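Undergrad: show me how the following folds:
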Amino acid sequence: IIAALLERHDAYAVCDEVYEHLVYDGRAHRPLMTLPGMRERCVRIGSAGKTFSLTGWKVGYLTACPALLTPIARAHQFLTFTTPPNLQAAVAYGLGKDDSYFNELSSSLQNRRDVLGKGLAEIGFGVMPCGGSYFITTDFRPLGFSGTDVEFCRHITAEARVAAVPVSAFYESGHVDHFARFCFCKEEASLIEALDRLRAHFAD
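TA: Predicted coordinates for the structure are as follows:
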């Protein structure tokens, strides 16, 4: 559908594909760029922070045909002073790894997703399906908390010592105020400890 719309309106797509390797349950990411006629209409954005768990490096990369990449590179030189060459070389090395690395990354995160999701559901959260990324979104209303998502996240941070992100932070307007987002790209022991703290808190 998107490819047809791009061709019909002579448009281009900027594709945020930073989670391309973080997909689960047998799914596979298929870049829009790989569809017929899309190579010249797409710019793909990747992230070393997501793919290699190196968020502090702040190194990303683009894939595009030369006709699109040339003006992007010209604009980019005025937006960023420099990215350390050693970090760029390290990311290039990582991107050259064989598929076993990326498959193991996905498998490992899927296991941690399952640990956190199962535990949150047992505590009483409404757990939304998660087929990719490393975040689980939950509905906290079944726990009986009547405040907003911001209030809920502050509450569990102060009282249970577990941090979550209020989903309303990602919306400019509207009434999405009863969801909290938890991150599972942590050691399994940390996830279990967080679940134990939440379980003890909401059992009181």
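
Undergrad: going forward, measure contacts between C-alpha atoms and count neighbours the same way
TA: Noted.

Undergrad: mind listing the helices for the protein?
TA: In the chain, the helices defined using DSSP state H lie at 2-8, 48-51, 66-76, 85-95, 99-123, 149-159, 188-203.

Undergrad: residue closest to the middle of this structure?
TA: Nearest to the geometric centre of the chain sits S133, at 3.8 Å (CA atoms, centre = their mean).

Undergrad: doesn't E17 make contact with it?
TA: No: look at S133 against E17 with CA atoms under 8 Å: they stay out of range, at 10.4 Å.

Undergrad: give me the common contacts of these two.
TA: Residues touching both S133 and E17 (CA atoms under 8 Å, 6 or more residues apart in numbering): none.

Undergrad: in stretch 187-195, which residues are buried?
TA: Neighbour counts over stretch 187-195 (16 or more other CA atoms under 10 Å) mark E188, L191, A194, L195 as buried.

Undergrad: and the third one, what does it touch?
TA: Taking CA under 8 Å, 6+ apart as the criterion, A194 is in contact with R161, V162.

Undergrad: mind checking how far it is from F170?
TA: 24 Å (CA to CA, to the nearest Å).

Undergrad: verify the stated contact: T137 with F179.
TA: Yes: T137 is in contact with F179 according to CA under 8 Å; the separation is 6.5 Å.

Undergrad: so A160 sits right up against D204, yeah?
TA: No: with contact defined as CA under 8 Å, A160 and D204 do not form a contacting pair (11.2 Å).

Undergrad: skip the chain neighbours and tell me the closest residue to H29.
TA: E20 (5.7 Å; CA to CA, 6 or more residues apart in numbering).

Undergrad: touching, that neighbour and L32? I think so.
TA: No: look at E20 against L32 with CA under 8 Å: they stay out of range, at 11.5 Å.

Undergrad: and A28, how many neighbours?
TA: Using other CA atoms under 10 Å, A28 has 12 other residues around it.

Undergrad: list the contacts for the nearest residue to C42 once chain neighbours are set aside?
TA: Spatially, and ignoring its direct neighbours in sequence, C42 is nearest to A13 (4.8 Å; CA to CA, 6+ apart). The neighbours of A13, taking CA under 8 Å, 6+ apart as the test, are L6, R41, C42, V43.

Undergrad: please provide the structure for the following sequence as well, for comparison with the first:
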Amino acid sequence: MQPLSKRTETFTDSVIRRMTRIANACGAINLSQGFPDFDPPEALTKRLSEVALTGPHQYAITFGAQNFREALSDKQFHFSGLRYDPQKEMVITCGSTEAMMASMMSVCNPGDKVVLFSPFYENYSADTILCGATPVYVPLSPVDLSFDANVLESAMAQPGVKALVLCNPANPSGKVFTHEELSIIASLAVKYDLYVITDEVYEHIVFAPHRHTYIAMLPGMFERTIECSSLSKTYSITGWRLGYVLAAEPVMERIKKVHDFLTVGAAAPLMEAAVTALRFDDSYYTGLQAHYTHMKDVFTNGLRNLGLRFTEPQGAYFVLVDISEFGYEGDEQFCIDMAQKVGVAAVPGSSFFREPVDHLVRLHFAKKDETLYEALNRLENLKKLKR
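TA: Model prediction:
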């Protein structure tokens, strides 16, 4: 038989989804894959039940239903002050995963380089490699999650660098990039003529006093920012797979073509129902922030009471927990043992780092109170894993 693709031999399957399968097999509480166990807003599910009877049930226009794009344009203008043309500067995708892949494929040629902050969401390196490009990693400080501007510039100045990927708020670290940090990134992107591909799916899950800033708002950045996001986290509909890309028209024209041949289009009935959510007023987002702040407090206070060390999340809904005290040589075996013997599933931190980091695991707290309390009760048995 002919050999298979060389591009796909250098990375594994998703460690996150693998841990979900392990959790399901042993009945562990799944704090590995980041999806909630509570329902979406009632107004959204009610509208979906109506659409199930009335339609649409056939293909929408490949770039996304017109009313969905118009509602998204209004929402984005409300929160960022940037008005994206629903006809020329956006495309609706099958989740932010496709949004990122379509964007990366539209920007990168084989042999190009893409700058990634480490730790990073596992898809970013895989997407880069699938495009025939090479990742260039810039480490975040393990103490305060800051970056060294000189190290960043050295990475962005390398020959062949085409883009930087920015996850803000960040998965898995929970970091929210400050306005000052974003200004440094923006100035370097302009200086070296790079694209910035953002992943902003957690834009509405930010904990005081931190604030989310859209880098596309900064001077010189609208034309070179490609914003990827989705409705999954904001409205608790991860299974609906509704994502989008926002970009200036010349860039969007290329992304639209890639999207068309990747997936044709997002699900028409789900887009129709989701217009309801895109039209929610500010009270929804205030309530969302309060809800996630409550879940964060419940979970992180519980971890403190257990004597565990962890990163304090600034945004998103993830916590990196230090497992050094348990004496494991590798974090993957620790996660397997924790799922099977303690009944809580986590993700090995090593899957998010370029550096040799094997003393962290990622847990998420997008769960009902009763789920979080039960998880914390089970984590009291972590001492069983000490070697």
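
Undergrad: on that earlier part again, how close does the residue nearest to C42 of the first structure sit to L6 of the first structure?
TA: Distance, A13 of the first structure to L6 of the first structure, using CA to CA: 7 Å.

Undergrad: what residues are shared contacts of the two?
TA: With CA under 8 Å, 6+ apart as the test, A13 of the first structure and L6 both reach R41.

Undergrad: counterpart of R309 of the second structure in the first structure?
TA: Under the alignment (TM-score structural alignment), R309 of the second structure maps onto G126 of the first structure.

Undergrad: so what's the nearest residue in space to its match that is not next to it in sequence up against?
TA: Among residues not flanking G126 of the first structure along the chain, D139 sits closest, at 4.7 Å (CA to CA, 6+ apart). Applying CA under 8 Å, 6+ apart to D139 of the first structure gives the contacts F125, G126, V127, M128, H178, F179, A180.

Undergrad: in TSV: the buried residues of stretch 187-195 of the first structure, plus distance to E104 of the first structure.
TA: Output for these, formatted as TSV (distance: CA to CA, whole Å):
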residue	distance to E104 of the first structure
E188	15
L191	19
A194	24
L195	24
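
Undergrad: and which of the residues you listed is nearest P166 of the first structure?
TA: Using CA to CA, A194 is the member of those that lies nearest P166 of the first structure, at 17.0 Å.

Undergrad: aligned partner of the closest one in the second structure?
TA: Using TM-score structural alignment, A194 of the first structure lines up with A375 in the second structure.

Undergrad: how much space between that match and I22 of the second structure?
TA: Per CA to CA, A375 of the second structure is found 16 Å from I22 of the second structure.

Undergrad: and what of V161 of the second structure?
TA: Taken as CA to CA, the span from V161 of the second structure to I22 of the second structure is 38 Å.

Undergrad: who touches the equivalent of D331 of the second structure over in the first structure in this structure?
TA: In the superposition onto the first structure, D331 of the second structure corresponds to D149 when matched by TM-score structural alignment. Neighbour list for D149 of the first structure: P166, V167, S168, D177, H178, F179, A180 [criterion: CA under 8 Å, 6+ apart].

Undergrad: cool, and I136 of the first structure?
TA: So I136 of the first structure contacts R113, G117, V127, M128, P129, C130, R181, F182, C183, F184 (CA under 8 Å, 6+ apart).

Undergrad: that one and Q110 of the first structure, how far apart?
TA: From I136 of the first structure over to Q110 of the first structure the distance is 11 Å, taken as CA to CA.

Undergrad: same deal with V127 of the first structure?
TA: In terms of CA to CA, V127 of the first structure sits 15 Å off from Q110 of the first structure.

Undergrad: T137 and F179 of the first structure: who's more crowded?
TA: F179 (24 against 21).

Undergrad: and stretch 186-193 of the second structure, how far from the chain's centre?
TA: The chain centre lies 24 Å from the centre of stretch 186-193 of the second structure; the measure is CA atoms, centre = their mean, to the nearest Å.

Undergrad: mind putting the contacts of A13 of the first structure in TSV, distance to Q88 of the first structure and neighbour count included?
TA: Converted to TSV, those look like this (distance: CA to CA, whole Å; neighbours: other CA atoms under 10 Å):
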residue	distance to Q88 of the first structure	neighbour count
L6	32	16
R41	26	20
C42	23	23
V43	19	23
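
Undergrad: let me see the contact set for the nearest residue to D337 of the second structure once chain neighbours are set aside.
TA: Excluding its sequence neighbours, the residue lying closest to D337 of the second structure (CA to CA, 6+ apart) is L385, at 7.5 Å. Shown in contact with L385 of the second structure (CA under 8 Å, 6+ apart): F326, F334, D337, M338.

Undergrad: run a quick neighbour tally on the closest residue to the second one other than its chain neighbours.
TA: Nearest in space to F334 of the second structure, with sequence neighbours left out and distances taken as CA to CA, 6+ apart, is Y328 at 6.6 Å. For Y328 of the second structure, the number of neighbouring residues by other CA under 10 Å comes to 16.

Undergrad: how close does Y328 of the second structure get to T238 of the second structure?
TA: As judged by CA to CA, Y328 of the second structure and T238 of the second structure stand 33 Å apart.

Undergrad: likewise for G307 of the second structure?
TA: For G307 of the second structure, the distance to T238 of the second structure equals 32 Å [CA to CA].

Undergrad: okay, strands next: where are they in the second structure?
TA: 29-30, 90-94, 113-118, 134-139, 161-167, 195-199, 225-230, 242-246, 318-322, 344-345, 347-348, 360-364 (DSSP state E).
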